[in-house]
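>>> predicted structure and sequence below. I'll ask about it afterward.
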Amino acid sequence: MLKLLANENIPRLLIAQLRERGHDVRWVLKEQRGLGDPTVLASAFAEDRVLLTADKDFGELIFRAGKYASNGVILLRVLNTKSQVKLTQIALPVLEAHEASWLGHFSVIDLHRVRVRPLP
């Protein structure tokens, strides 16, 4: 089971599908709308959740600004996909297939591959 904090930019359909499959997902859009990125990152850490986002700024925060995110971050780079259905069809199987890889890593999922890098 994944334990995720989904950022505001994650589509509702993907959140719903993850929850239907038994994953523990909190969604910033519904519960903490408008939080800044450092606060979202801190919330994920405090709640022992992996952050699921489409915001590339989290890479900057972690690798350049030195913000701590030991739980992990998953960056979805497939959000230019116009359809929430198509995005969910792409992202959901990848999220579940690589479940053990997310903790302690900064991971990027795009249309062609998954890149996983240990967090500092």
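Arrived safely, thanks for sending.
>>> contacts and neighbour counts: CA atoms only from here.
OK.
>>> show the contacting residues for the most centrally placed residue in the chain.
For the chain, the residue whose C-alpha lies nearest the mean C-alpha position (Cα atoms, centre = their mean) is residue 52; its distance is 1.0 Å. Residues in contact with residue 52 (Cα atoms under 8 Å, 6 or more residues apart in numbering) are 4, 5, 6, 7, 10, 73, 74, 75, 76.
>>> what do you get if the cut-off is 7 Å, keeping everything else the same?
By Cα atoms under 7 Å, 6 or more residues apart in numbering, the contact list for residue 52 reads 4, 5, 6, 7, 73, 74, 75.
>>> A further structure is provided below for comparison with the first:
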Amino acid sequence: MRLLADENVPLPSIFALRTAGMDVAAATEDAPGASDREVLARARREGRVLLTFDQVRRRRLPGHPLR
């Protein structure tokens, strides 16, 4: 599974997932300050599952296929 960790995912968690063999890209490392829409577009473009702790994101994107 390919993941894209949002900026609110702690770096130690990202490092632990990578150590476990997961393919994890991190917005914190690659695109700090990117908007929610930019991060979501990147996840779709790269075929990644968005990993986030943002409870608000789901409400802001109702009906989106990546909920």
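Nice, I can see it. Not measured: the values here are computed from a predicted model.
>>> assign the residue nearest to the centre of structure 1 to helix, strand or coil.
strand (DSSP: H, G, I helix; E, B strand; the rest coil).
>>> tell me what whichever strand or helix holds residue 115 of structure 1 is packed against?
Assigned by DSSP states H and E, residue 115 of structure 1 falls within strand 114-118. Other helices and strands packing on strand 114-118 of structure 1, by 3 or more Cα pairs under 7 Å, 6 or more residues apart in numbering; DSSP states H and E, are strand 105-109.
>>> which strands and helices sit next to the strand it packs on?
With contacts defined as 3+ Cα pairs under 7 Å, 6+ apart, the packing partners of strand 105-109 of structure 1 are strand 73-76, strand 114-118.
>>> quick check: the aligned residue in structure 1 for residue 29 of structure 2 vs residue 12 of structure 1, distance?
Counting by TM-score structural alignment, residue 29 of structure 2 lines up with residue 30 in structure 1. Noted for residue 30 of structure 1: a distance of 10 Å to residue 12 of structure 1, by Cα to Cα, to the nearest Å.
>>> matching residues in structure 2 for the strand holding residue 115 of structure 1?
Under TM-score structural alignment, there's no match for strand 114-118 of structure 1.
>>> what lies in contact with that strand?
So strand 114-118 of structure 1 is contacted by 104, 105, 106, 107, 108, 109 (Cα under 7 Å, 6+ apart).
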